[in-house]
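> predicted model follows, preceded by the sequence.
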Amino acid sequence: MLMRSRPLIALALAATSLASCGSPGPAEEPLLSEEALAAVTADPGAPTKALAREVDDLFSMEGLGETRALIVMKDGKIAAERYGEGYDADTRFVSWSMAKTVTALMIGQLVGDGLLRLDQPAPVPRWQRSGDPRADITLRHLLQMRSGLEHTEAGDPPWESGEVRMLFLDGRDDMADYATAQPPEAEPGEKFEYSSNTTVILADIAARTLADADHAEARRRAVSDYLHARLFEPLGMDSMVPEFDRAGTLVGGSLMHATARDWAKLGELMRRKGSHRGEQLVPRSWIEAMVKPSPASPHYGLQTWLNRPNGEAEHPLFPNRAPQSMYAMIGHMGQYVIVSPEQGLTIVRLGHSNREERIAMLQQLADIMELYPVQGR
């Protein structure tokens, strides 16, 4: 019986071998290019090849738009850095709305200096006339985008939006005058409405606090000197170039220019709660206030986006794939400085992506972040 069964066993083994040869098996991942591997440092704090692949996908996958710069920092050190064709470490990239968070940092320093108060009426002369309902708008209302002013960030057609009119049309020479002239449409504090005009009002308040309100050059110089002396120079941000309008007001909601590394330095300052090399550049309590949810919007703090659920299908970040303590500076067409304190991460992504591409691109950024565990867990 044993002798007769051996041919059957041999046939069964042969059939199994042939079947395994015919099956496709797991697909092999393509080899990583030298460029992809070179983007990752020697000690990135995550599996080197996995990180290199995820970074490479961000630059090469279709449907994500054009990534022009990426920096991943882990615990204060660069883990990965890569640039698109035509861009490098010396390229200055426009902030778009990432500038709003920088403006909020400056306001926080002025509050820390005792020159402004967060919960007192905003010092806007036009609003102090008798009976003006805008007199009840506080600095906190402005910082949390709940001033109640009739500001329309995006319109159809686009040139009818308050942002476009202020930046490029009838408001461009004196943006603060245009922004502060808008009427109220809701009670202060009642409604969240994202608005670049609101941030220009904050920039104007900074200029009025630091200089002669009627002298354009004095306003420009005072704010520029303050930002450089108190923020940019201590951080070593040599590339930062903020823009001003003809009236000397910082275009604080839209137009600052810096290298990717300098944008990363701002993210790291926030991750360290305002401290840099033992010096408290921004009050720790202010950074904590910046990342605390607004009463009118759970995913927004003080000029800063938060990775907290907002009860809506679409979110500017990805609360289902990263800690809710994560927050970000976000700019038009896909500019991001993302900070995740629980992971020790600061990620800078700069480039050009439309709405659909940004949604997909954010999931690729989430893939990168998921390579890093939440610390302490």
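Sure thing, it's come through.

> all contacts plus neighbour counts: C-alpha atoms, from now on.
OK.

> grab the nearest non-local neighbour of Gly76.
Glu268 (6.9 Å; CA to CA, 6 or more residues apart in numbering).

> please name every helix or strand in contact with the one helix or strand the one you found maps to.
Using DSSP states H and E, Glu268 sits in helix 260-271. With contacts taken as 3 or more CA pairs under 8 Å, 6 or more residues apart in numbering; DSSP states H and E, helix 260-271 sits against strand 66-74, strand 335-340, strand 345-352.

> so which of these is nearest Pro184?
Comparison of the helices and strands packed on helix 260-271 against Pro184 by CA to CA identifies strand 335-340 as nearest, at 30.5 Å.

> another one to put next to it:
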Amino acid sequence: MPDFSDAIRYAQGHEVPWPRDPAAEPAKWGVHHEDPPPYNRLRGPVHARGGVSGVIRVGAEEVASWGEPDRADLTFSVAKTYLALLAGVAQGRGLLDPNERISSRLPGIGFDDPHNREITWAHMLEQTSEWHGSCLGMPDQVEHNRRVAHDPKPPQGRKGEARALQRPGSYWEYNDVRINQLSLALLHLYRQPLPEVFGQSVLQPLGGGRDFRWVGYDDAWVDIGGLGMQSVPGGTHWGAGVSISARDQARIGQLLLDGGIHAGQQLVPAAWVERMQQPCAIAPFYGWLTWLNRQGGMFADASRESWFMVGAGGHYVWMDPKHRAVVVVRWIDPAHSPGFVTRVARVLAGR
């Protein structure tokens, strides 16, 4: 049995410096404070968190866990990858072609003007859409010039400062407003609340879903077929988002490691899962709402086949095909995540 105790001690000794209760010190919790006013506020519910937790699976078996692995905590932008999985399920049902223009299938939801009508599902999934507009009251400009830890591009200006838009597919930018627009499009595509689809199509078949929640902003309700449905965000930037346990995150990571198949059932098309791992032509560190380690830019000591779901607040789900491993760590200080990855990688490599 591999011994990950050193890595676990390291993780637990380097908790993210956010208060465990968002209400205790609001100014030290979350990422919305960096936004220009009036958008630097929460728009949906948040809740108290646990401490550093995690799960490690090797060869589809759980070999280590720590903290509270069954506690459902907010997971921030790990939820982006869940949107990619929902798009994959839709593709498997014949509901979308990743290379088609979204406007051709879903007119009237924000993809109709001359600039936006060129946008495909693939553009949205790889974050090169350059979608322009306002989604549920939030303009895309709020996220212009955003910097995230694993983006090697130098700053182009101040966050929220307008920049010239490029043609869809020609510029990569991490932009949560556009991700929310993708989620809205998927809601219109399914005509069913996305948390229900995700539970029925992914989590429940995996044996997970206990205490899972995926909620939207307080005012993010839309009419679909005469029914009010809440559009959910692909993160917790402005509150709301996915609350899920580390064990369920590991189950989802295992599904991806296994090419979308579980217990003989193809939950997500294998070709879609493979495509999620392929580098974006203009941002080779990124796939379809996943982070890649092809050149070691994410973590130098992780295998080059490794790919990741990443969320603010120190959330990482690491899929390592080389070692048939899935590693989940939550609420670790991101500045110390390389130290944790290095310690786990040494054990996986037998060093």
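Structure received. Because the structure is predicted, anything quoted here is derived from the model rather than measured.

> thinking again about what came up before, mean neighbour count and distance to Ala260 of the first structure for the helices and strands packed on helix 260-271 of the first structure - can I get that in a markdown table?
A markdown table is the format used below for those (neighbours: other CA atoms under 10 Å; distance: least, CA to CA, whole Å):
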| stretch | mean neighbour count | distance to Ala260 of the first structure |
| --- | --- | --- |
| strand 66-74 | 23 | 7 |
| strand 335-340 | 26 | 9 |
| strand 345-352 | 24 | 7 |
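
> now for these, which one comes closest to Gln128 of the first structure?
Taking these one by one with CA to CA, strand 335-340 is closest: 36.8 Å.

> in the second structure, point out the residues matching the closest one.
Using TM-score structural alignment, the residues of the second structure aligned to strand 335-340 of the first structure are 315-320.

> all helices for the stretch 1-150 of the second structure, in order.
5-12, 78-92, 102-105, 121-126 (DSSP state H, counting those that start in this stretch).

> who wins for proximity to Ala335 of the second structure among those?
So among these, helix 5-12 is nearest, using CA to CA, at 11.2 Å.

> what segments of the stretch 151-300 of the first structure are helices?
162-168, 175-180, 196-210, 216-227, 233-235, 260-271, 284-290.

> go through those helices and name the closest to Pro373 of the first structure.
helix 260-271 (16.5 Å).

> mean shift between the closest one and the second structure?
When the second structure is superposed, helix 260-271 of the first structure averages 0.6 Å from its matched positions, counting by mean CA distance after the TM-score superposition for the first structure.

> which bit of the second structure covers that helix?
Going by TM-score structural alignment: helix 260-271 of the first structure matches residues 246-257.

> for the matching stretch, list every residue counted as buried.
Ala246, Arg247, Asp248, Gln249, Ala250, Arg251, Ile252, Gly253, Gln254, Leu255, Leu256, Leu257 (16 or more other CA atoms under 10 Å).

> does Ser297 of the first structure really touch Phe192, like I thought?
Yes. Here Ser297 of the first structure reaches Phe192: they are 6.3 Å apart, a contact under CA atoms under 8 Å.

> joint contacts of these two?
In terms of CA atoms under 8 Å, 6 or more residues apart in numbering, Ser297 of the first structure and Phe192 are not both contacted by any residue.

> thinking again about what came up before, which residues are contacting the match of strand 335-340 of the first structure?
By CA under 8 Å, 6+ apart, stretch 315-320 of the second structure touches 75-76, 78, 249-250, 253-254, 256-257, 302-303, 305-310, 325-332.

> now that stretch on the first structure. Mean distance?
Mean for stretch 315-320 of the second structure is 0.4 Å (mean CA distance after the TM-score superposition for the first structure).

> tell me the gap between that stretch and the middle of its chain.
The chain centre lies 11 Å from the centre of stretch 315-320 of the second structure; the measure is CA atoms, centre = their mean, to the nearest Å.

> how close does the residue nearest to Gly76 of the first structure get to Ile78 of the first structure?
11 Å (CA to CA, to the nearest Å).

> then Leu317 of the first structure?
For Leu317 of the first structure, the distance to Ile78 of the first structure - CA to CA - is 22 Å.

> and the two? Which one has more around it.
Taking neighbours as other CA atoms under 10 Å, Leu317 of the first structure and Ile78 compare with Leu317 leading, 26 against 21.

> contacting residues for the more buried one?
Leu306, Asn307, Leu362.

> go through the residues you listed and give me the one with the most neighbours.
Using other CA under 10 Å as the neighbour test, the contacts of Leu317 of the first structure are led by Leu306, with 31 neighbours.

> quick check: that residue touching Pro293?
Yes. With contact defined as CA under 8 Å, Leu306 of the first structure reaches Pro293; the gap is 7.3 Å.

> overlap of the contact sets of the two?
Residues touching both Leu306 of the first structure and Pro293 (CA under 8 Å, 6+ apart) are His299, Tyr300.

> name the residues that touch stretch 299-309 of the first structure?
100-101, 104, 140, 143-145, 289-294, 298, 310, 315-319, 322-330.

> ok, stretch 281-298 of the first structure next?
For stretch 281-298 of the first structure, the external contacting residues (CA under 8 Å, 6+ apart) are 105, 108-109, 112, 144, 146, 189-192, 230-231, 270, 273-275, 299-306, 308-310, 327.

> now do the same end-to-end measure for that stretch.
27 Å.

> what range does it cover in the second structure?
Stretch 281-298 of the first structure covers residues 267-284 of the second structure once aligned (TM-score structural alignment).

> still on that earlier bit, tabulate the helices of the stretch 151-300 of the first structure (TSV), appending distance to Glu243 of the first structure.
What follows is the helices of the stretch 151-300 of the first structure, written out as TSV (distance: least, CA to CA, whole Å):
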stretch	distance to Glu243 of the first structure
helix 162-168	12
helix 175-180	12
helix 196-210	11
helix 216-227	9
helix 233-235	17
helix 260-271	16
helix 284-290	23
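
> of all the ones you listed, which one is nearest Arg129 of the first structure?
Using CA to CA, those put helix 175-180 closest to Arg129 of the first structure, at 13.0 Å.

> the closest one - contacts with which helices or strands?
helix 162-168, helix 196-210.

> what span of the second structure lines up against the last one?
The one in question is helix 196-210 of the first structure. Against the second structure, helix 196-210 of the first structure falls on residues 176-190 (TM-score structural alignment).

> what about the matching stretch, distance to the chain center?
13 Å.
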